[in-house]
Every structure is written in C-alpha cells, then in structure tokens.
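> let me see the structure of the following:
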Amino acid sequence: MFEESIARYLERYGHPNINLKAVLFDMDGVLFNSMPYHADAWHKVMERHGLHLSREEAYLHEGRTGASTINIIYQRQYGKDATPEMVESIYAEKSAEFSKNPEPERMPGAWEVLQKVKAAGLTPILVTGSGQHSLLNRLVHNFPGMFERERMVTAFDVKYGKPHPEPYLMGLEKAGVKANEAIVVENAPIGVQAGVAAGIFTVAVNTGPLDGQVLLDARANLLFPSMQALCDDWEELYKSLASGSNVAT
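Have a look, this model is predicted:
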C-alpha cells in the first residue's frame, strides 16, 4: 500500500501553511467513474486511424486536452503533429464513441465529499482537461448546486493543458484565492503534476488501475485509495490543514 496518512505527512514535511478557502476538483476519475469509457473510446478511435494507444496508456494521458493526447501519439508514430483538421476529426469521433456508453455514474464518495466541502463554507471549483460536452452538461444534474459555470475550468478555457499549471492557476483565479488557500483533488499523474506545479497542496485519489506509487512519484502530497476513503477521512484532513497540528494515525 502506498497510502500516506495525514499524520505521517505532517510529521515528515511539516504543516503546509494552508488557509483553506477552496477545493479544486478534477472531473473524470474524481467526480465521475468515466475513465474506463474514455480509455476504451481513445483506444478504438486511435486504432481506426492507424495510431496505437492502449487502454492502459490512456490512463497515463488522463487530464490532457484531446488535441494534446492526439499529437503526442501522432508525434510518436510520424514525427510531426497532426493537422488541426485531423485533430478535430479524431476528437469528434472519440466523443461520439464515448457517448455510446451508458451514463457514467458518480464516483462513490464524490457527492458526499462535495457536501462536506460546501458545509465547511469552502468553494468547490471544477478543473478538467475534458471538453466532453455530455459530461459537463451532467454536472448540474449529478452535482446540483455545487459548481457554477463561471467557476469551471475546462479544455475550452486554457491554452496549455495539464501537466502545465495553467488550468489550476486559472482555477485559483476563478475562485479568487491564492495557492495556499486551496487544495487540489486529482486522480491522474499529469493532473497531480499540474497541481503541484501551480504551488497547490495536491491530494491524489487512486481510482483507476495505476499503481499508487505513480501518483506519489508525480509528487502528490497525500494519497488516498479512493474517493470514498477521502470522504471518510475528510474531517481529519480539514482539521489538520486548518490547525497544522498532527493527528493520530
């Protein structure tokens, strides 16, 4: 197990000096159990175009913009970027393939975590590399009253996607807070890298098939084995970050 307890982190690294006002949430794999559908859609559509991206590798690219994912694979095979027309076509196919699946369910524990965040007077902010309209539209239905559109950061809002810090820096801006006034909740290695690069305390939740060590190697500050585990330990986490005092293991 690679999970680090809150107390162990604080003992090892000290209190991160957080005045918590906002929580920045990734979407796929954090709020929705949608990554298996994304991985399958990416694999099928890439193969149609003679591009090779396994379902397993798709998890490593989770959080990138669609254009970035396509160009990484295209560069690997052909040594150049895909044309803008090709990128648009492939991503449209991928979106259509994704939409053939049943509606993704909320990630267990996600709704409850958000309720606790709101009850604590904190602002939840969505920061996703996705441009998947179907999922973005479902946020209102699945998480009523939690996210305001003007406080969402999506693939349509940024020039540089994760692992660049721009998405999370923009999330801070939309929340009206500084880096030490927020935490990030992420499940993808490049998302963790983006949160850390933005100078934000980053909590990883290992909701996919990756080894938890991959998330720690991406420099996650804390690792939980699921969103449900984060939900169960939310009060302890919030208390620890608010007070800076060590807690019992």
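> CA only for contacts and neighbour counts going forward, please
Fine.
> now do the helices in the protein.
6-13, 35-48, 55-60, 66-78, 84-98, 110-119, 133-142, 166-175, 189-197, 212-217, 227-232, 234-243 (DSSP state H).
> turn these into TSV, including distance to residue 183 and mean neighbour count.
Output for those, formatted as TSV (distance: least, CA to CA, whole Å; neighbours: other CA atoms under 10 Å):
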stretch	distance to residue 183	mean neighbour count
helix 6-13	14	15
helix 35-48	22	20
helix 55-60	22	17
helix 66-78	25	17
helix 84-98	30	17
helix 110-119	11	18
helix 133-142	20	14
helix 166-175	10	22
helix 189-197	8	26
helix 212-217	16	18
helix 227-232	13	20
helix 234-243	10	16
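> residues contacting stretch 21-36, please?
Stretch 21-36 has contacts (CA atoms under 8 Å, 6 or more residues apart in numbering) with 59, 63, 104-107, 110-111, 117, 121-128, 130, 168, 171, 175, 177, 181-188, 191, 205, 207-208, 227.
> distance between the ends of that stretch?
32 Å (CA to CA, to the nearest Å).
> do stretch 157-175 as well
15 Å.
> how about stretch 157-165?
So stretch 157-165: terminal residues 13 Å apart, CA to CA.
> want to put them side by side, so please do this one too:
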Amino acid sequence: MKIRAEALLFDNDGTLVSSLDSVNRCWTRWAGEYGLTADDFARIRLHGRTAAEIAADLLPADIVPQAVARIELLEVEDVADGGVRLLPGTRAFLDSLPADRWAVVTSATRRLAEARLDAVGILPKTLIAADDVTRGKPDPEPYLLAARALGVDPARCVVFEDAPAGLEAGRAAGMTTVALATTHRASELDADLVVPDLSALSALVTGGEVEITGRG
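Sure thing, here's the model as predicted:
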C-alpha cells in the first residue's frame, strides 16, 4: 500500500518513543500518594489520554490541578533517569522528512513532551501538546490544529498512532491513519494501514508530497 500526503502527524508516546515503563512507574507512585486503591486505578485507561482527564476521573475537583502538577513532575524527573527510548525506525523515518512537513501531536503536557523528545534527540518544528487544546483525543481538535499550523488541508495529512483514541481523533479529522502495533494488538487498531512500527515504512519526498510505502 502506498500513501501520499503533504504532512505527517505523529503521536509521541508509543509511536516515536517508548515511555510505557516510565508511565507505569510514575502513575503507580502517584496513585499511592493520593490514596487510590489498585481497583480504582485498574479501571482507568492511561494511554492516549491527558493527565487532567485521568485525574478528574479519580479525584475530587478541588485537588485535580495539584495532582496534575504532581504527575507531570514525577514523569519529567523520570525522563532524566532514562525513562524513555526511541522506538524502532523512528530516527531514520523522521530524518527522511523535511522539518516543515511533520509535527508531533501528543496528549502529554508541553513540558513533559519536550523533556521526552529532547532526551532522545528529536526536535520537531511543530509540537501540539495538551496545553494547546481544549479537547484532547479522541476529539479531532489536536490533529486539526496541527494541520492548521503546517498550513495543510486535513485531508492531505497522515496520522501515525498507537492508541485507539488517537486513531479515532485522526479519522474524525478526516485524515488517513497509520496504526503502529507497539502498545496494542493489531486486531485492536482500526486504521487505513497497520504496521509493527516505523521501521516497517519508508518515505520518499517529491516536491511538496511525501509518498509512504511499506518496506520489503
């Protein structure tokens, strides 16, 4: 399958970098600090959602801002302890793209996203974070904002995601979707194309267009 687009929009955690161990470590500690039981925490889906949404599901409204600041601090500190790493194919794929043809669109806060990206040497020209939107994934707002920032019609964008909520956001934005089976089984991912990770893809830039194809 070949996909042609003018802009490529990447989720970060689980798509470009692996932060799952860090997330589990930090959120487990956070839950203990706020007196949450294992049952409380088990019912909450962490991946692909903002910290503010998760905290609001678990805690009284008056302590949510404090709790969100606390988990952000824990996760940023964990980055310094080696909490993230590049996923296979990330470096080569991004290096093949012009800087003005791609963006990172994440449910993390800008501070956390920049810490994780900086730790692995990724410096996107355009970054859309939780701080920039009023509604996070699966709402299409984050991806529509990224398309606007790049000056590209949403229909000419491709979204790269590992989580169902992010893929739903991409579809709702009218974009082509590519799922990476890095954190979910391929059978759980509804996308135009499903691959193991970015190492399964190559990109060829011709003029103002990017052609994406599978390797091998």
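> what subset of the contacts of stretch 21-36 of structure 1 is buried?
Neighbour-count burial (16 or more other CA atoms under 10 Å) is assigned, among the contacts of stretch 21-36 of structure 1, to 59, 63, 104, 106-107, 110-111, 117, 123-128, 130, 168, 171, 175, 177, 181-188, 191, 205, 207-208, 227.
> inside strands: which ones of these?
Among those, the residues falling in strands (DSSP state E) are 123-127, 182-186, 205.
> could you dump the residues you listed to TSV with distance to residue 220 of structure 1?
Formatted as TSV, those follow (distance: CA to CA, whole Å):
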residue	distance to residue 220 of structure 1
123	21
124	19
125	19
126	19
127	17
182	14
183	11
184	10
185	10
186	9
205	10
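> between those, which is nearest residue 71 of structure 1?
The shortest approach to residue 71 of structure 1 among those belongs to residue 127, at 21.7 Å (CA to CA).
> in space, what's closest to the closest one - neighbours in sequence excluded?
Closest residue to residue 127 of structure 1 apart from its sequence neighbours, by CA to CA, 6 or more residues apart in numbering: residue 153 at 4.6 Å.
> that neighbour is in contact with residue 128, isn't it?
Yes. With contact defined as CA atoms under 8 Å, residue 153 of structure 1 counts as touching residue 128 (6.1 Å).
> identify the contacts common to the two.
Between them, residue 153 of structure 1 and residue 128 share these contacting residues under CA under 8 Å, 6+ apart: residue 167.
> as JSON lines, the helices of structure 1 with distance to residue 19 of structure 1 would be great.
Formatted as JSON lines, these follow (distance: least, CA to CA, whole Å):
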{"stretch": "helix 6-13", "distance to residue 19 of structure 1": "15"}
{"stretch": "helix 35-48", "distance to residue 19 of structure 1": "32"}
{"stretch": "helix 55-60", "distance to residue 19 of structure 1": "31"}
{"stretch": "helix 66-78", "distance to residue 19 of structure 1": "34"}
{"stretch": "helix 84-98", "distance to residue 19 of structure 1": "39"}
{"stretch": "helix 110-119", "distance to residue 19 of structure 1": "14"}
{"stretch": "helix 133-142", "distance to residue 19 of structure 1": "27"}
{"stretch": "helix 166-175", "distance to residue 19 of structure 1": "13"}
{"stretch": "helix 189-197", "distance to residue 19 of structure 1": "17"}
{"stretch": "helix 212-217", "distance to residue 19 of structure 1": "24"}
{"stretch": "helix 227-232", "distance to residue 19 of structure 1": "19"}
{"stretch": "helix 234-243", "distance to residue 19 of structure 1": "6"}
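> ok, now which ones touch residue 134 of structure 1?
residue 99.
> cool, residue 205 of structure 2 as well?
By CA under 8 Å, 6+ apart, the residues touching residue 205 of structure 2 are 96-97, 211.
> quick one: it from residue 149 of structure 2, how far?
Taken as CA to CA, the span from residue 205 of structure 2 to residue 149 of structure 2 is 20 Å.
> now check structure 2 for the residue matching residue 93 of structure 1.
The alignment partner of residue 93 of structure 1 in structure 2, by TM-score structural alignment, is residue 70.
> meant to ask about residue 156 of structure 1
Match for residue 156 of structure 1 (TM-score structural alignment): residue 131.
> burial check on that match, number of neighbours?
Neighbours of residue 131 of structure 2 under the rule other CA atoms under 10 Å: 15.
> before we move on, what about residue 131 of structure 1?
16.
> that one -> structure 2?
Counting by TM-score structural alignment, residue 131 of structure 1 corresponds to residue 109 in structure 2.
> surely its match and residue 129 touch.
Yes. In terms of CA under 8 Å, residue 109 of structure 2 counts as a neighbour of residue 129; the distance is 5.5 Å.
> which residues sit in contact with residue 124 of structure 1?
By CA under 8 Å, 6+ apart, residue 124 of structure 1 lies in contact with 22-25, 114, 117-118, 146-147.
> equivalent analysis for residue 172 of structure 1, please.
178-179, 182.
> with residue 228 of structure 1 instead?
Here residue 228 of structure 1 is in contact with 108-110 (CA under 8 Å, 6+ apart).
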